[in-house]
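Asks: A predicted structure for the sequence below; I have some questions about it.
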Amino acid sequence: MSRIRVAVIYGGRSSEHSISVVSAGSVLAALDPERYEVVPVGITPAGQWLLTEADPSSLRITGRTLPEVEKGTAVVLPADPTSAHLVSVDAAVGMSVLESFDVVFPVLHGRFGEDGTIQGLLEMAGLPYVGAGVFASAAGMDKEFTKKLLRAEGLDVGEFVVLRSAQAWSLDDVASLPLPVFVKPARAGSSVGITKVTDWAQLADAVAEAFRHDHKVLVEAGVTGREVECGVLEDADGRPQASVPAEIRLVRGHDWYDFEAKYLDDACEFDVPALLPDATTAALQEAARRAFVALDCAGLARVDFFVVPGGASDGGDRIVVNEVNTMPGFTPISMYPRMWAASGVDYPTLVDRLVQAALRRGSA
């Protein structure tokens, strides 16, 4: 039997470019070469598409140096459902049809990758792909609408205020929120552009920093609780299954889970699975599945929570949904694959299940 050709698209024109590159290295290494023929496609920070010869071992963080897409043959993907091919636009190669493929794994985080844009291109091109569709990707990327949809589902999302760059705002708009607050771009990830504000005198600078990354900003009330995540993965019948939850604990040098703590400073320890009461674990898993369905996700998602011990009205643990990530990190330290490994699904099997789910949806 011929192998399935998988285009792994990574990098991208977003502030999370380097994390996408690292994630892609892990996915490329995990795809079984006896079943899959990989077509690696990198997108530069400027947005140029390149057919690469990516060595998975080179797609990693070295010290504090972040990798990025730089070299390859310039290509484009036509939005033509009659031909799933990359077309060379490289002067050295000339205009020609290059690689074709059966399915796409868009290992892209942030804008132009996780926000419904590339999903729309792949829909137009008639290509099956891993992960959420256009709507769910856009809704999951936009924290305002994530929270609105989850709140409509009856899930606790905490208190927040939305600011827009085109509209005047003042301290009065947010002063009802208790300090500390977190100021963040509405459509970014990996903690990029986020500031913890402990004094209202810091607010203007924090909002300005967030506006550097997006024209819409969320100011969220801080929740004092345990940071817990839960993975969701579709089974063979398309039903969302929840992994064991995992807890992130900051142990050195940081007072919140920022970019440096996540990727550069070895500042965290992880409990996989999280050490929680059985009832809290079950409630988290149910909330993760409900969030997945509320956003109309597909394939996979990682749902991030705060767990406040004894904070619920009935004296139980309060469970607050923080975010829904429709294409969570796949780096060697990323929580999504680690949670599924602890749930009995190892990394190669996880990647295989995601690709197979995409192929089933594409043939439906």
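Replies: In hand now; what should we look at? Numbers count the residues shown, from 1 in each chain.

Asks: Going by C-alpha atoms from here, please, whenever you check contacts or count neighbours.
Replies: Will do.

Asks: For this structure, which segments count as helices?
Replies: Remark: helices assigned in the chain by DSSP state H are 17-30, 117-125, 134-141, 143-152, 203-211, 259-263, 278-294, 335-342, 347-363.

Asks: Next one for the comparison:
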Amino acid sequence: MTKRVRVGVIFGGRSGEHEVSVNSAKSVMQALDKTKYELVPIAIDKNGRWLTGESYLQLRDAEAQSSYDASLGESKEASTELSGQTTPEVLKSESGLVPNHVINAIDVVFPVLHGSYGEDGTIQGMLEMMNLPYVGAGVLASAVGMDKVFMKRSFSAFDLPQVQYTSYSRKAWENNPDEVMDDVEKAIGYPCFVKPANLGSSVGISKAKDRNTLKRALNLAVAYDRKVVVEQGLDAREIEVAVLGNDNPEASVPGEVTPSNEFYDYRAKYVDGDSVLTIPAPLTPEQTEEIRTLAVRAFQAVDGSGLGRVDFFVERTTGAIYVNEINTMPGFTEISMYPKLWQATGVPYPKLIERLIDFAIERYQEKEKIKTDFSLGE
């Protein structure tokens, strides 16, 4: 019998996207072909503790049920049920990272982590130090893709079309709020979108229509990051494309998001459930081809690998296409846009996971060809 590949699925994390990560990981773990892969679930709680994944999920499910039952006036029974759950084992090691017996049990890592400490190059750097293959972007692409300021600068270097934007530090906002708002009004105008530079899932994003809403938006954004980005607001359609691969990436068919709210914020994405995803997006053949080409170029601009979702604006009045951003670890539940786009392109969810694992191993093997010693006698 062929030995199964041991896949360490890491999920949770310390970022504001913890809940999204847990839901993505559940979908991945359920879809893994158990005849090919052996699952090694590892959770990171909101305090940064590394825990055994299965018992952590059981505890979380019980906590969620406890909260729900408490709202119905059944907290006593719920707390009793919760107290019977197995407490997750904390993974300990002298280095404070992952112990050797866990590392040795893993052939490849699937870090289903979104946002800070998971999608920004930090855990990727740790996995590089451990010499483990892992799914998704490397350290550089993760860091650049996470920081919207440097991401946009990378796009500019590849001559990718973008909306007008500017950025500010938290310190600049705290020290000179009127000066910052004056600058936004002069450089960008209204409406505009204010975003934390290093976060995803639309956490901390607001639309500003005047000076008062701009002030509230900036106060919200700096609560989530030390840098903020302010972008020109357009009357535009929101188009998304999934990219898959390493050195020769492919783009999926485009999809269109019609948000339930004024824009595609966190509530529209994860709470209301009323946003409409249209796949394939109703675009002309020429628009479709241009967007797919730009998606691959945006992926290459940050030196992406494995997967990425590239988001676009298509201005309603002119049809102009703008690259908005790349997400190097997009939401990964079966109903998330990234898997749905590949489903529509002919790659079902379980096969998509398998291809991502294969790409992770391929990239690792390519990296292993790099010489790490040097002799003057060569």
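Replies: Looks like it arrived, so ask away. No experiment lies behind these values; they were computed from the predicted model shown.

Asks: Kindly provide the TM-score of these chains.
Replies: The TM-score (TM-score structural alignment, normalised by the length of structure 1) is 0.88; 340 aligned residues with a Cα RMSD of 2.5 Å.

Asks: quick one: which of the helices of structure 1 is nearest Arg3 of structure 1?
Replies: Taking Cα to Cα, helix 347-363 is the member of these nearest to Arg3 of structure 1, at 12.8 Å.

Asks: which residue numbers in structure 2 go with that closest one?
Replies: Under TM-score structural alignment, the match for helix 347-363 of structure 1 in structure 2 covers residues 349-365.

Asks: got it, and stretch 35-44 of structure 1?
Replies: Counting by TM-score structural alignment, stretch 35-44 of structure 1 corresponds to 36-45 in structure 2.

Asks: contacts for that stretch?
Replies: Stretch 36-45 of structure 2 is contacted from outside by 3-14, 29, 32, 50-54, 56, 105-106, using Cα atoms under 8 Å, 6 or more residues apart in numbering.

Asks: buried residues in it?
Replies: Judged by neighbour count (16 or more other Cα atoms under 10 Å), stretch 36-45 of structure 2 contains these buried residues: Tyr37, Glu38, Leu39, Val40, Pro41, Ile42, Ala43, Ile44, Asp45.

Asks: quick revisit: among the contacts of stretch 36-45 of structure 2, which lie within strands?
Replies: Counting by DSSP state E, the part of the contacts of stretch 36-45 of structure 2 found in strands is Val5, Arg6, Val7, Gly8, Val9, Ile10, Phe11, Gly12, Trp50, Leu51, Thr52.

Asks: coming back round to it: now render the helices of structure 1 as a markdown table, adding distance to Glu220 of structure 1 and mean neighbour count.
Replies: Compiled in a markdown table, those are given as follows (distance: least, Cα to Cα, whole Å; neighbours: other Cα atoms under 10 Å):
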| stretch | distance to Glu220 of structure 1 | mean neighbour count |
| --- | --- | --- |
| helix 17-30 | 25 | 24 |
| helix 117-125 | 26 | 18 |
| helix 134-141 | 16 | 24 |
| helix 143-152 | 10 | 19 |
| helix 203-211 | 12 | 19 |
| helix 259-263 | 18 | 17 |
| helix 278-294 | 19 | 20 |
| helix 335-342 | 23 | 23 |
| helix 347-363 | 33 | 18 |
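
Asks: Tell me which of those lies nearest to Val272 of structure 1.
Replies: helix 335-342 (6.3 Å).

Asks: Output the contacting helices and strands for that closest one.
Replies: On a contact count with 3 or more Cα pairs under 8 Å, 6 or more residues apart in numbering; DSSP states H and E, helix 335-342 of structure 1 meets strand 226-234, helix 347-363.
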